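In: sequence first, predicted coordinates after that:
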Amino acid sequence: MTLAIIGGTGLTQINGLTITGQQSLETPFGNPSADYVFGEMNGKRLVFLARHGNPHRIPPHKINYRANIWGLKQLGVTEIIAVAAVGGIGALMAPGHIAIPDQIIDYSYGREHTFFADDLQHVTHIDFTEPYSPALRKRIIHGAHNSGISITETGTYGCTQGPRLETVSEIKRMAQDGCDLVGMTGMPEAALARELELEYANISVVANWGAGIGEGEITMAEIEKNLEVGMGKAIELLKAITLLPDLTLV
């Protein structure tokens, strides 16, 4: 199995990853967000991609998700751990916390969300009952337990369009729908990985409370401060995952 890490806001590079090379790719769906970076962590080789580009410049609704995922498949990747900055909705989802969602609700629109759109021989419907790989989620949770990192092991990720943050009423609606987290990049990334039969799981790093849950306006200074703490935990979690004996990489 070959593991890829997709880094979101606050994670354009991984401390502790020894870079061994990088590669640009052209895909049938255009150019990925950035070059694919090859590296080693704890003696294990992996592929890293900065979802928003490096430097961070591509907003969530403009990311070429199809090119990003297709390129990883082309490189022989079989597993993807997607790291994402999110807002907290559920009571346990305080800023700086990490959650490993097991469900997702898609509120985004207008995105190129499938590989099965044109020149088809037959219509394809993927099963998306469990949008995140149970086996890969279990490995992430195991890594958290081994490293002593506090996480919430389940949760529902609500994917909004962005790039603006949500209104108080939108967050209230999402809470009523059962969302614990709100982000802008979870879809169609998860579904595209499933279409290419890649194992995919998400590490959500809570950067702020959703609108109306915390006090006052949400500021970028607040988000950046919380991400510095949360992404540090996420990197330690990734290191712990690469130490697991059942994780076989290239």
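Out: Now that the structure is in, tell me what you want to look at.
In: make it CA atoms for all contacts and neighbour counts henceforth
Out: OK.
In: ok, the residue lying closest to residue 244 once chain neighbours are set aside - how many residues close by?
Out: Residue nearest to residue 244 in three dimensions, not counting chain neighbours: residue 143, with 7.0 Å by CA to CA, 6 or more residues apart in numbering. Residue 143: 21 surrounding residues under other CA atoms under 10 Å.
In: from the chain's centroid, how far away is the host helix or strand of residue 143?
Out: For residue 143, the host element (DSSP states H and E) is helix 134-147. Its chain's C-alpha centre and that of helix 134-147 lie 15 Å apart, by CA atoms, centre = their mean, to the nearest Å.
In: what's next to that helix, contact-wise?
Out: Helix 134-147 has contacts (CA atoms under 8 Å, 6 or more residues apart in numbering) with 79, 100, 150-151, 153, 199-202, 236-238, 240-241, 244.
In: got the contact list for the residue nearest the centre of the chain?
Out: Central residue of the chain (CA atoms, centre = their mean): residue 82, 2.9 Å from the mean position. Contacts for residue 82 (CA under 8 Å, 6+ apart) come out as 5, 6, 7, 8, 200, 201, 202, 203.
In: hmm, 7 Å instead?
Out: 5, 6, 7, 201, 202, 203 (CA atoms under 7 Å, 6 or more residues apart in numbering).
In: just the terminal-to-terminal distance for stretch 47-66.
Out: 17 Å (CA to CA, to the nearest Å).
In: A further structure is provided below for comparison with the first:
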Amino acid sequence: MTPKLGIIGGSGLYQIAGLQDQAWVTVETPWGPPSDQVLTGRLNGVEMAFLPRHGRGHVHTPSSLPYRANIAALKALGVTDVLAVSAVGSLREDYAPGDFVLVDQYIDRTFAREKSFFGPGLVAHVSVAHPTCPRLSDAVAEAVQGPKLHRGATYLAMEGPQFSSRAESLLYRGWGADVIGMTGMPEAKLAREAELAYACLAMVTDYDCWHEGHGAVDVAQVIATLTANAEAARDVVRRLSLAPRETCPCGCDRALEYAVMTAPSHRDPAMVERLRGVAGRVLGRST
């Protein structure tokens, strides 16, 4: 299988010199439109699809993002591997603004978002014990040059759109979380349900508000750090190399193997049709 890379992130990620055959495409999904059109193209011979997470012009809040439509749109375009690039606050002294972090675990504290493609009439329980793909994360790590890179971090996903109170920030540090952001969940869970390999490259923009020497989060500081790191993030995408494979050795493309619980005779036909795009491998393709 020839891999196709999906990138979810900010506008700077698709402004890459050398991206060939560029085309903005409109994708419709059973969960509505994604955040924006998707920019497709080829970079160094690799097929890619770039989705602005918040939409061009940043029109979606973390809670209003169409997470299901975003993942379904990438799946519909034939994406096999998803790299999410996210801005985060640091909950550790040694994760400084400007550093890159490869996330491998999440604590989900969001509460106002639809978190599954499945539901009444077609129930599935997908394991997210290991929500990110070690194979894809290894490839991303090899592509990072310049910024300091930390591996093996836990991402605390909060609802937002406000930043944390200091009491919350200290609580999350006590839980062992390493970084905090607003968009990592349910994005990672939905990628798992869609059987897409998923990796998260987080860019540290600030120390949240726990740090005595840094005070409250300053949006101007966040934007300045993101701007400074934009070229480094583009370099990661340019250097990222994915080898052809039969299957994902981490099992990402088989995450639904034993997950669907509803007996075939009791499945809601409308739900089955709605889910074919993301779960057709286990539900059977329509003819």
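Out: That came through, no problem. A quick note: this is a predicted structure, and the numbers were derived from the prediction, not measured.
In: in structure 2, which of the contacts of residue 82 of structure 1 still touch?
Out: Retained in structure 2 by both residues aligned by TM-score structural alignment, their matches' CA atoms under 7 Å are the following of the contacts of residue 82 of structure 1: 5, 6, 7, 201, 202, 203.
In: before we move on, the earlier item: which among the contacts of helix 134-147 of structure 1 end up buried?
Out: Among these, the ones that count as buried by 16 or more other CA atoms under 10 Å are 79, 100, 151, 153, 199-202, 236-238, 240-241.
In: in structure 1, which spans are strands?
Out: 3-7, 18-23, 36-41, 44-50, 79-88, 98-99, 103-106, 151-152, 156-159, 181-183, 199-209 (DSSP state E).
In: what's the last one in contact with?
Out: With contact meaning CA under 7 Å, 6+ apart, strand 199-209 of structure 1 is reached by 78-89, 93-101, 132-133, 136-137, 190, 193, 223, 226-227, 230-231.
In: which bit of structure 2 covers it?
Out: Under TM-score structural alignment, strand 199-209 of structure 1 corresponds to residues 197-207 of structure 2.
In: relative to the whole chain's centre, how far out is the matching stretch?
Out: The answer for stretch 197-207 of structure 2 is 9 Å, by CA atoms, centre = their mean.
In: again, but for stretch 154-169 of structure 2
Out: With CA atoms, centre = their mean, you get 18 Å for stretch 154-169 of structure 2.
In: what of stretch 234-250 of structure 1?
Out: Stretch 234-250 of structure 1 sits 16 Å away from the centroid of its parent chain (CA atoms, centre = their mean).
In: same deal with stretch 38-54 of structure 2?
Out: 14 Å.
In: structure 1: matching residues for that stretch?
Out: Stretch 38-54 of structure 2 maps onto residues 36-52 of structure 1, going by TM-score structural alignment.
In: mind checking the end-to-end distance for the matching stretch?
Out: 13 Å.
In: what's the answer for stretch 43-54 of structure 1, then?
Out: Note: stretch 43-54 of structure 1 ends 25 Å apart using CA to CA.
In: same question, stretch 203-217 of structure 1
Out: Start-to-end, stretch 203-217 of structure 1 (CA to CA) is 25 Å.
In: can you list the buried ones among the contacts of helix 134-147 of structure 1 in CSV and add distance to residue 112 of structure 1?
Out: As requested, these are exported to CSV (distance: CA to CA, whole Å):
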residue, distance to residue 112 of structure 1
79, 22
100, 25
151, 32
153, 30
199, 20
200, 19
201, 20
202, 20
236, 33
237, 31
238, 29
240, 34
241, 31
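In: between those, which is closest to residue 62 of structure 1?
Out: residue 202 (20.0 Å; CA to CA).
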